[in-house]
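*Asks:* Pasting the sequence and the predicted model now:
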Amino acid sequence: MNDQTEMTRPAVPETGVADLGLFGKPLFEDPSARALARVGVVDVGSNSVRLVVFDGAARSPAYFYNEKIMCALGAGMAETGHLSPEGRTRALSAMRRFKKLADGMGLTELSVVATAAVRDASDGRAFCDDVMRETGLRIWVIDGEEEARLSAQGVLLGWPGAYGLVCDIGGSSMELAEISGGRVGRRVTSQLGPLKLREMKGGAKARNAHIKEIMQGLKETMGAQRDRLFLVGGSWRAIARIDMVRRGYPLHVLHEYRMTPRAVSATVKFIKNTDLEELRAISGVSSSRMALVPFAAEVLSRLVKTFKPKDIALSSYGIREGMLYEQMPQRLRDRDPLIEACRFAEAKDARMPGFGKILYDFILPLYKSASGPRKRLVKAACLLHDVSWRAHPDYRAEVCFDNATRANLGGLKHSERVFLGLALLHRYSNKRENRRFEDLYDMIDKKARAEAEVLGKAMRFGAMLWMTPDEDRGELRWFSKKKILQLRLTQDMLPLFGEVAEARLNSLAASLGAEVEIKTVKSKKQG
């Protein structure tokens, strides 16, 4: 692994919008991206061993395969200094299984990294040798600062323009890294893993004093970090799930889930005052993970009190995604993960790949004064407008909403997921009432819901004018002050404007509170 602390990436906005103007050429078919179309990574951690196989658009990859085995390699290390014998047996079995799976998937190689437990254990090297002998897999044992860098790069894969402090917690360690302008800056590692804290002597009082002392040292190394705090790691995800339950949060997607410092304080108190078995039952967190949650909660509480972030975001992307990011050429890193994923979905699943750009150009007059982030969502919606056509017509609108709100998409806030989902719902349905997910609608305000309806109905109408790139296109004109929606069609295009298309245009106009004008114009070929 190369140290990329001093990377010279150009800064991009936090939305990751690198190419809002023209659609540009997608990079997922480029040879440098195709080489990353299926990549396998194994992360040998202190608590779990996980295999992830990425597939699809490299800039926003899908999880083709994802398996975790809780091995607790680091259990008991505080006393013995070596890996847990039971954990070692389980981890070796996991590695044999993962190698067999990789061979079956046709992966030419697996990238395998090991973190705190293996690097600190007296028998860590012997374990790596056993894995090599039995599977042929070489384990790269990385130090704490390298672990911090790779985790931060994982965050950058999901948020290209992210800035703030990344905190990755494993079983035996906790790492911090600062990110800004697409680069990873200062990094530091610590022994604040919940497995180690659980084995400390002296109870809660000694443990909290220990956490406070180490956290103060981390602050002195990292300096003021009062922007966003990005949380990476299984224990943080477990706490976020509990926070969702406590709040009654309707969208159970962890990536980009936001918490405030006050919410963290309330959830830490909730964990402390609630039976762990009850917490496990209501949150769906595994029993082995739940056993570590109280110790991780103590660390998180002190982390927030020490660094005082303005807000807190969960990142499902971490060291494994950072290893994929490591292999990306710079021009692929600079792409918007949302748009690249939507382009890939259109190319793979739409009936007429490429029509998304035509549709975007057609409805763009409705968005002349829209912000860059809003146009980005319009672009994403147009690319996705036809990818669910195989679903049964009675359920197509709901399938679209589910795909947008729950799919593995980077660079997308939860509110933006709901906006995109509503727009795609209205692509197939005029009405959104009486749906099983109505509780999600309130995650965006009334104005945004109305805008999503307009976008969906614009796509619903535009899809009726199924134009090819070399044809004269119909043209929409929007006179917002006069509230006139004008459709301009050539004689050649008039046959496409049948009664169903007319009804959809009228529905769009009604959502805009507008009158409709139809004009017949000469084609460009006519002069």
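*Replies:* Happy to help now that I have it. As the structure is a prediction and not an experimental result, all values here were calculated from the model.

*Asks:* okay, CA-based contacts and neighbour counts for the rest of this
*Replies:* OK.

*Asks:* Sort out which residues of stretch 381-398 are buried, please.
*Replies:* 381, 382, 383, 384, 385, 386, 387, 388, 389, 396, 397, 398 (16 or more other CA atoms under 10 Å).

*Asks:* so how far is the helix or strand in which residue 294 is found off the chain centroid?
*Replies:* In the assignment (DSSP states H and E), residue 294 maps to helix 293-307. Taking CA atoms, centre = their mean, to the nearest Å, the mean C-alpha location of helix 293-307 is offset from the chain mean by 24 Å.

*Asks:* so what does that helix touch, helix or strand wise?
*Replies:* With contacts taken as 3 or more CA pairs under 8 Å, 6 or more residues apart in numbering; DSSP states H and E, helix 293-307 sits against helix 194-198, helix 203-222, helix 234-247, helix 261-272.

*Asks:* got TSV for these, with mean neighbour count and distance to residue 350 too?
*Replies:* Output for the helices and strands packed on helix 293-307, formatted as TSV (neighbours: other CA atoms under 10 Å; distance: least, CA to CA, whole Å):
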stretch	mean neighbour count	distance to residue 350
helix 194-198	23	46
helix 203-222	15	47
helix 234-247	21	34
helix 261-272	17	41
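
*Asks:* Next step: the buried residues of stretch 381-398 restricted to helices.
*Replies:* Among the buried residues of stretch 381-398, the members falling in helices (DSSP state H) are 381, 382, 383, 384, 396, 397, 398.

*Asks:* mind checking which of the helices and strands packed on helix 293-307 is nearest residue 140?
*Replies:* helix 234-247 (21.3 Å; CA to CA).

*Asks:* before we go on, here's another structure to hold up against the first:
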Amino acid sequence: MERIAFIDLGSNSVRFVIYEISDTGSYRLIYQEKDSIRLSENMWGRHALTEEAMARALRSLQSFVHMAEAMDVDSIKAVATAAVRLANNGNDFIERVKAETGLILECISGEEEARLGFLGVINTIGLNDFVIFDLGGASTEVTLVKNRNIKYSTSLPIGALTLTGTYQKGDELTDKEYQKMVKVIKATISEHSWLKNAKIPLLGIGGTARNIAKMDQRKLSYPITKLHNYEVPYHRFIELLDEVKSKPLAQRKKISGLSSERADIIIAGMTIVQELFNYVNSKTIVVGGSGLREGLFYDYYGTQYLGGNPIIPDILIHSAENVLLGMTKHELVHAKYIAKLADTLFIQWKPLHKADINLRRCLQVAALLHDIGKRVNYYSHARHGCYMLVNSNLYGISHVEQAFCAFLVMNSHGLTPKEYKNFLYGKLLDDEQRLMGQKLAIILAIAEALDESHEQLISEVRTKINTDDVYLTIMYPKERDISVTEAAVNKLVKAFKKEFKRHLHIEWFPR
């Protein structure tokens, strides 16, 4: 087992994370902290970091180094971005960091910053074509992604903190100041013609993007607090921008979902987003909760554990199996066996349920993680599993699909009417999705029943379907006792008929 820490020293905030990688290769985030230090504050007159800002950063870095020692971290990778990169005294600051904290701080280029942000996104968001923007205090890294690969990237010399400091002279932005700022943003973005009219989603990482998601979720009373992979359409974004622009700072700080420490720079940040929306001609922004610091992790993990490739091919199955790798070997074998059986039944019963490939992948995830709730309590593991599944780091599926996976787990364990009514995440599912969920849950339940004894006895299943009946032939080793499995499957015949309106006939075939 190893523990590795990463530090992202930005222009506005410094972020610190610790990952633990087990001997099986599974990994988990075990600690994270953020400190708002505003390193680039008041640096633009002389293009130099101020003593006050450097002192704030040094205090924060020292505390993170101490935390790493306390948590037995094996190594620390620390990078600095735009503020240090653009400051005349950036190198002096790096030397001071080493002298006072012992930390080796690497100042990365804008291109490297964009690459690491891309790695944090591509390994946690299931999109193929999109535009990433990492909006910081002093710069905005923009990357055009096509077919999950970087096509173009650039570092725009505009950020929420620098724009506010440059154009706002008083307590509030005047209309004239705002228009001057907009003109500069437009001109900066328009220098990159490869962005023009791309007509693909924006994917935002950084504090501004997260605050946009938080404000939108609060307005909608959204049942999941997760920000990662949350989508905000253009019209709702404009409503949020109009609201923050219409309020003075004291009132902006009271907007639900908006961080009070970001209220003074949010207008500049959201205006950059608006101009990206317009230039790219996007209809929606997807908010990424993973960025540069996660990119640092995947860069390391890919080099050390994935044969040198930091881009994971199938992020959904990888993330589900990463959760599973924390289980015992026996649990892991059982879970993968159930997933294989469920997938076989899904394919053979396609004429009955007519679900698409996305729902097939949801069923695979639900099958892999169907017993995850046992880590909390065996007797109520369906309810606990539902909560854990919704809140696990599953990548490559939407919030609705993740809620659907949880719904499958609850239904496959015999969801009661009361539990169904109290299924908080069910608010994300419409009636058609619930009906489909009930059908696929029967598949998952039967797959589970086929390994009721946890012995992996079933070697093959075959299906024949006609108008009124479904015939399921199940092959198993003739010398083995399958009475436990047979009893578990037979209990589901009635539920099968209720969902599929056909009689299920089961033949057990020893061979």
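*Replies:* That came through fine. Computed from a predicted model, the values in this text were never measured in an experiment.

*Asks:* could you redo the ones in helices among the buried residues of stretch 381-398 of structure 1 as CSV and give each row distance to residue 225 of structure 1?
*Replies:* Formatted as CSV, these follow (distance: CA to CA, whole Å):
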residue, distance to residue 225 of structure 1
381, 35
382, 38
383, 38
384, 38
396, 45
397, 43
398, 41
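
*Asks:* which one of the residues you listed sits closest to residue 467 of structure 1?
*Replies:* residue 382 (14.2 Å).

*Asks:* residues touching the alignment partner in structure 2 of that closest one, list them.
*Replies:* Applying TM-score structural alignment, one finds that residue 382 of structure 1 aligns to residue 367 in structure 2. For residue 367 of structure 2, the contact set (CA atoms under 8 Å, 6 or more residues apart in numbering) comprises 335, 336, 338, 339, 342, 409, 444.

*Asks:* Could you work out the most separated pair of those?
*Replies:* Using CA to CA, the contacts of residue 367 of structure 2 reach their maximum pairwise distance at 336 and 409, which is 15.2 Å.

*Asks:* Between those two, which has more neighbouring residues?
*Replies:* Of the pair residue 336 of structure 2 and residue 409, residue 409 is the one with more neighbours under other CA atoms under 10 Å, namely 32 against 17.

*Asks:* in what helix or strand does that one lie?
*Replies:* Assigned by DSSP H and E, residue 409 of structure 2 falls in helix 399-412.

*Asks:* and if you look at residue 518 of structure 1?
*Replies:* Going by DSSP H and E, residue 518 of structure 1 is in strand 515-520.

*Asks:* So what touches that strand?
*Replies:* 483, 484, 485, 486, 487, 488, 489, 490, 491, 506, 509.

*Asks:* ditto for stretch 374-384 of structure 2
*Replies:* By CA under 8 Å, 6+ apart, stretch 374-384 of structure 2 touches 370, 371, 372, 373, 385, 409, 410, 413.

*Asks:* residues touching the first one, list them.
*Replies:* Yep, that's residue 370 of structure 2 we're talking about. Each residue near residue 370 of structure 2 by CA under 8 Å, 6+ apart is listed here: 335, 382, 385, 409.

*Asks:* Max pairwise distance over the residues you listed: which two?
*Replies:* 335 and 382 (14.8 Å).

*Asks:* Please, where are all the strands along structure 1?
*Replies:* 38-44, 48-55, 62-70, 110-114, 139-141, 164-169, 174-180, 183-190, 228-232, 258-259, 311-314, 475-479, 484-489, 515-520 (DSSP state E).

*Asks:* Can you convert those into a markdown table and add a column each for distance to residue 214 of structure 1 and mean neighbour count?
*Replies:* Below are these laid out as a markdown table (distance: least, CA to CA, whole Å; neighbours: other CA atoms under 10 Å):
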| stretch | distance to residue 214 of structure 1 | mean neighbour count |
| --- | --- | --- |
| strand 38-44 | 25 | 24 |
| strand 48-55 | 25 | 22 |
| strand 62-70 | 27 | 15 |
| strand 110-114 | 24 | 20 |
| strand 139-141 | 24 | 19 |
| strand 164-169 | 14 | 26 |
| strand 174-180 | 11 | 24 |
| strand 183-190 | 8 | 21 |
| strand 228-232 | 18 | 26 |
| strand 258-259 | 24 | 18 |
| strand 311-314 | 21 | 21 |
| strand 475-479 | 60 | 17 |
| strand 484-489 | 63 | 19 |
| strand 515-520 | 66 | 13 |
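
*Asks:* Lovely, talk soon.
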